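In: generate a structure from the sequence data that follows.
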Amino acid sequence: MQVYGLKNCDTCRKAMKSLAAAGHEVTFVDVRADGLPEAEVQRFLTEFGDDLLNRRSTTWRGLSEEERAGDPLTLLRAHPALMKRPVIDQGGQLWLGWGKDVQAALLS
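Out: Now for the predicted structure:
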């Protein structure tokens, strides 16, 4: 299982801790420090569409209206922290965020 996010993100840390406690072998990928291959970004965008962009983030609020209207792939390349987190890959199945639905599916 791979978890994509930011190392300083509280939600990502909670997800990692809970998944490990549930017995999952988890690899963490810091999208800012490690980068994210374009193929992965494309796969995430195909699965989640515009929901992949975190429109409540400080990074998003700092963008101009013109930048916000840009292509999501371009935005995520320029600003990896714009990705809603975490994205969890469990054997090819993707999960977005750490809501109750994701927790129920992955921790039960």
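In: all contacts plus neighbour counts: C-alpha atoms, from now on.
Out: Will do.
In: how far out from the middle of the chain is stretch 56-75?
Out: The chain centre lies 16 Å from the centre of stretch 56-75; the measure is CA atoms, centre = their mean, to the nearest Å.
In: list the buried residues of it.
Out: For stretch 56-75, a neighbour-count test (16 or more other CA atoms under 10 Å) marks 60, 72-73, 75 as buried.
In: just the ones in strands from these, please.
Out: Using DSSP state E, no member of those sits in strands.
In: helix/strand/coil for Asn8?
Out: coil (DSSP: H, G, I helix; E, B strand; the rest coil).
In: at which residues are the helices of this structure located?
Out: 10-21, 38-48, 58-61, 65-68, 72-78, 100-107 (DSSP state H).
In: let's compare: structure for the following, please.
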Amino acid sequence: MITLFGIPNCDTMKKARTWLDQQSIEYTFHNYRKDGLDKNWLKDRIDELGWEQVVNRRGTTWRKLPEDTRNNMNAETAVEALLEQSGMIKRPLLDTGNGYLLGFSADKWSEALK
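Out: You can find the predicted model right below:
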């Protein structure tokens, strides 16, 4: 089963969900804020994809972090920060059943979901 991870009000998430619906692809939506995050699952995603990719460093939540926290971020501290502020996870994160895709790209998603 395909799972789409994110938050519902994000514009990119809306595009991703619309695209999946238009392609008639069934998926489960996991809302980070409502459904929560498992620490081990998050650690595995950071180990697989890299904290630099998983953490959205362009968002307001990142910019609101203390400068010292931003400057000293690593895989371990990223897990803790994302558990506290799930809105900082780059969106969307798609579990294809064969791996994870971070960010929305119709071309990449099309290829991965063939």
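In: hmm, back to that, make JSON lines out of the helices of the first structure and add distance to Arg85 of the first structure.
Out: Converted to JSON lines, these look like this (distance: least, CA to CA, whole Å):
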{"stretch": "helix 10-21", "distance to Arg85 of the first structure": "7"}
{"stretch": "helix 38-48", "distance to Arg85 of the first structure": "11"}
{"stretch": "helix 58-61", "distance to Arg85 of the first structure": "14"}
{"stretch": "helix 65-68", "distance to Arg85 of the first structure": "19"}
{"stretch": "helix 72-78", "distance to Arg85 of the first structure": "13"}
{"stretch": "helix 100-107", "distance to Arg85 of the first structure": "12"}
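In: Gly62 of the first structure matches what in the second structure?
Out: Using TM-score structural alignment, the equivalent of Gly62 of the first structure in the second structure is Lys64.
In: again but with Ala105 of the first structure, I slipped
Out: In the second structure, Ala105 of the first structure lands on Glu111 (TM-score structural alignment).
In: and the residue of the first structure positioned farthest from its centre, how far from Ser18 of the first structure?
Out: In the first structure, the greatest distance from the average C-alpha position (CA atoms, centre = their mean) is reached by Glu66, at 23.4 Å. Distance, Glu66 of the first structure to Ser18 of the first structure, by CA to CA, to the nearest Å: 39 Å.
In: for Asn54 of the first structure, same thing?
Out: The gap separating Asn54 of the first structure from Ser18 of the first structure is 22 Å, by CA to CA.
In: can you check Arg77 of the first structure too?
Out: Arg77 of the first structure sits 29 Å away from Ser18 of the first structure, going by CA to CA.
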